[in-house]
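need a structure here:
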Amino acid sequence: MNGESELYDLTIIGGGPAGLYAAFYGGMRDMKTKLIEAREELGGRTVMYPNKIVWDIGGVPPTRCGQITSRMIEQAMTFEPTIVLGQQIAGLERLIDGTMVVTSDRGERHHTRSLILAVGHGALKQAKLAIEGAERFEAANLHYSVTDLEVYRGKRILISGGGDSAVDWANELERVAASVALVHRRNRFTGHELNVKRMKESSVEVRTPYAIKELHGDGDRIEEVSIARLDSEGQPSEPPERLAVDAVIVNHGLRGDFGRIVDWGLEMGDWNIRADAKLATNIPGVFVAGDTADHPGKLHLIAGAFADAALAVNGAKRYLDPEAPRAASVSSHNAKFDEKNSALSR
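The predicted structure follows:
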């Protein structure tokens, strides 16, 4: 049966933490649920940082992101939602009966009664190092993420960036690398204060305000990097100096693109989509969750994404059935889990 002819109660666009939890909670609300993800894998931004340790999910001890991703996916599959990978959603059409059809950029059509947008800040791409010819080193030792700490054991590492990921990588790599230097073009870091403090008190050589100005190497490997101190205008204030390196890791943030979703008529903020306290947008039947959502109580944590997802599902359920309960029964008293609990107890 094709996507247009099969009608779903709830379609979720985006397979990150908010989308995955919405898929789980949609099952708790007895909604026929479909999740569509533009990439060929689920997990959203968490896939990009498998070795990053997450501390701020309630009741979960410090756990690496890769393990959290696996657990979120496993939970999302509890009520067997339909999963569609590799489709970037572009169009939205309202049918005469009030239901909607969302269309991918390749023409696939998906028929739904309600919709949750959980696409983060849109299709995310790493901001590349803005130095001519830098791409030739990407196959060897210019990296934009850290997936295996052991690759850097005993190596001389230079990190460029000042956000959470750059600071976290510096702290993690300091334990295994021969040396770690970090350059950031501002004196102030945007990473969590405690992690910044830990970095500055470690053996990491922190250079601010500094920036990479040139990469030096034969063939496809960087051997040295020129870095320069910057003035208040962001221009070099002193002659560059060279550092010998084995690897360069760049985290200059992510660039998001909502694509054709911006043409739907949604009320947009600078980085996200505005919603009310029930996570409803200005388009009836369309809700938002996670980083996509801009609402008064927004909490920019994975835990906040979970809360957004539940609120959005509840909003969608009540949109379809105004007489429905405001929320699902908690799992400890929910009959939907009786059989599953029995299976776990055997």
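
all contacts plus neighbour counts: C-alpha atoms, from now on.
OK.

check contacts around Thr103.
When contacts are counted by C-alpha atoms under 8 Å, 6 or more residues apart in numbering, Thr103 touches Ile89, Ala90, Gly91, Leu92, Arg109, His110.

which one in this structure is furthest away from the centre?
Going by C-alpha atoms, centre = their mean, the residue of the chain most distant from its centre is Pro239, 38.1 Å out.

can you confirm that residue is in a helix?
No: counting by DSSP: H, G, I helix; E, B strand; the rest coil, one finds Pro239 to be coil, located in no helix.

quick one: it and Asp231 touch, right?
No: using C-alpha atoms under 8 Å, Pro239 is not in contact with Asp231; the gap is 12.0 Å.

Please give the structure of this sequence too, so both can be compared:
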Amino acid sequence: MQQLELYDVTIIGGGPAGLYSAFYSGMRDLKTKIIEYNPTLGGKILMYPEKIIWDVGGVPPISGEGLIRNLTEQAMVFEPTVVLDQQITRLERQPDGTIVLLSNTGEVHYTRTVILAMGHGIPKMRKLELAGADRYEVTNLHYTVQELNIFAGKHVVISGGGNSAVDWANALQPLAASITVVHRREEFGGHERNVLQMKQNCSRVLTSYELTGLQGKGSLVEQVTIKHIETGEEETLSVDAVIVNHGLTTDLSPLLSWGIQMDEHGKPIVDEKRQTNLPGVFAAGDLIHYDGKLHLISGALVDGATAVNSVKKYLEPEAYDQAYVSSHNKKFAEKNRQLEQQPVSSGL
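Modelled structure (predicted):
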């Protein structure tokens, strides 16, 4: 019989909160495992790899792909075990307190504590519910933007008004022949500065309109029909590409059977230590809400570190409340020496 390893902490979710938790748990000398549902680490950000992120402290504007690359590199500093392509479906506890995690593949994981960092759940783009929409999805009807350049010189209609729709409009505006944004409401969900930029630079921004029809030949959309929500007035637009961002559907259903107390928003209830009602089970990032929570990537990183510190105190009550900062942490002494021995670039 195979002897399964026991980990100090298992982090469920490989997005920003999970990745930073893995790094910080290494600083706290915890044997760490990450389990991620997707085939790669990165979480929801991987759905927007070319989206530019401005609001992470100390990080200049960076693409989603670049930020995940940096977070992943940082997370691997202390060599956590990484398991991909698995969804944890059950959580059980043995008489000695060990937590058993069972996955959809049948694999079993043993851990002393858990940090839940699966964001809003398993994300899936909300599809356009119009007749024939599915046949255009293989060509020029898009639910995410993976490469900006494929829209160069094209007439693009973007349906949606959240952060991603606004960011895509601004990112594509210098490349596309025209950008028309169609949104059901007057107000947009993006940051104020980005919304203003979109309204100033895009060809048309049509509010109180919705997408009601797609027309084309074969598998290509050639025209879209839009309708004013209040007046019913319709207009037909010629297009080369359509981008739909109507939000995400997510799945947190496995949590409901674990005995975790949830709030009115369907999120796990946590205390100031980021602990749920289950002993040894903590949570971080977009998965949770509490008074004063910062709903930014930076806030998710703080949640992760807080949860790890709580894990350490849970396992070792006499441990320090926090890890030493990296400039004074002995764990980085050898790594600092290695960096100092690297040749310095002349910059020429």
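
related to what we said a few turns ago, from the contacts of Thr103 of structure 1, which two are the most distant?
Across the contacts of Thr103 of structure 1, the longest distance by C-alpha to C-alpha is 11.4 Å; it joins Ala90 and His110.

Looking at these two, which one has more neighbours?
Using other C-alpha atoms under 10 Å as the criterion, Ala90 of structure 1 and His110 rank with His110 on top: 22 against 19.

roughly how far apart are the residue in structure 2 that that one lines up against and Val9 of structure 2?
Taking TM-score structural alignment, His110 of structure 1 has His109 as its aligned residue in structure 2. For His109 of structure 2, the distance to Val9 of structure 2 equals 11 Å [C-alpha to C-alpha, to the nearest Å].

List the residues that contact the aligned residue in structure 1 for Asp29 of structure 2.
Using TM-score structural alignment as the criterion, the counterpart of Asp29 of structure 2 in structure 1 is Asp30. Shown here is Asp30 of structure 1, which makes no contacts under the criterion C-alpha under 8 Å, 6+ apart.

next one: Pro296 of structure 1
Pro296 of structure 1 makes contacts with Asp276, Ala277, as judged by C-alpha under 8 Å, 6+ apart.

in the superposition, what's the average offset of the biggest helix by length in structure 1 relative to structure 2?
Longest helix in structure 1 by number of residues (criterion: DSSP state H): helix 302-320. Taken over the aligned residues, the distance from helix 302-320 of structure 1 to structure 2 averages 0.5 Å (mean C-alpha distance after the TM-score superposition for structure 1).

okay, and that helix goes to which residues in structure 2?
Against structure 2, helix 302-320 of structure 1 falls on residues 297-315 (TM-score structural alignment).

circling back to that earlier point, reformat the contacts of Thr103 of structure 1 as JSON lines; add secondary structure and distance to Ala127 of structure 1.
Written out in JSON lines, the entries for the contacts of Thr103 of structure 1 read as follows (DSSP: H, G, I helix; E, B strand; the rest coil; distance: C-alpha to C-alpha, whole Å):
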{"residue": "Ile89", "secondary structure": "strand", "distance to Ala127 of structure 1": "23"}
{"residue": "Ala90", "secondary structure": "strand", "distance to Ala127 of structure 1": "23"}
{"residue": "Gly91", "secondary structure": "strand", "distance to Ala127 of structure 1": "27"}
{"residue": "Leu92", "secondary structure": "strand", "distance to Ala127 of structure 1": "29"}
{"residue": "Arg109", "secondary structure": "strand", "distance to Ala127 of structure 1": "32"}
{"residue": "His110", "secondary structure": "strand", "distance to Ala127 of structure 1": "32"}
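
which residues of structure 2 fall in helices?
So, for structure 2 - with DSSP H - the helices run 16-27, 64-75, 133-136, 163-172, 192-201, 297-315, 333-341.

Pick the most buried one from these.
Across the helices of structure 2, averaging neighbours per residue (mean count of other C-alpha atoms under 10 Å) puts helix 16-27 on top, at a mean of 28.
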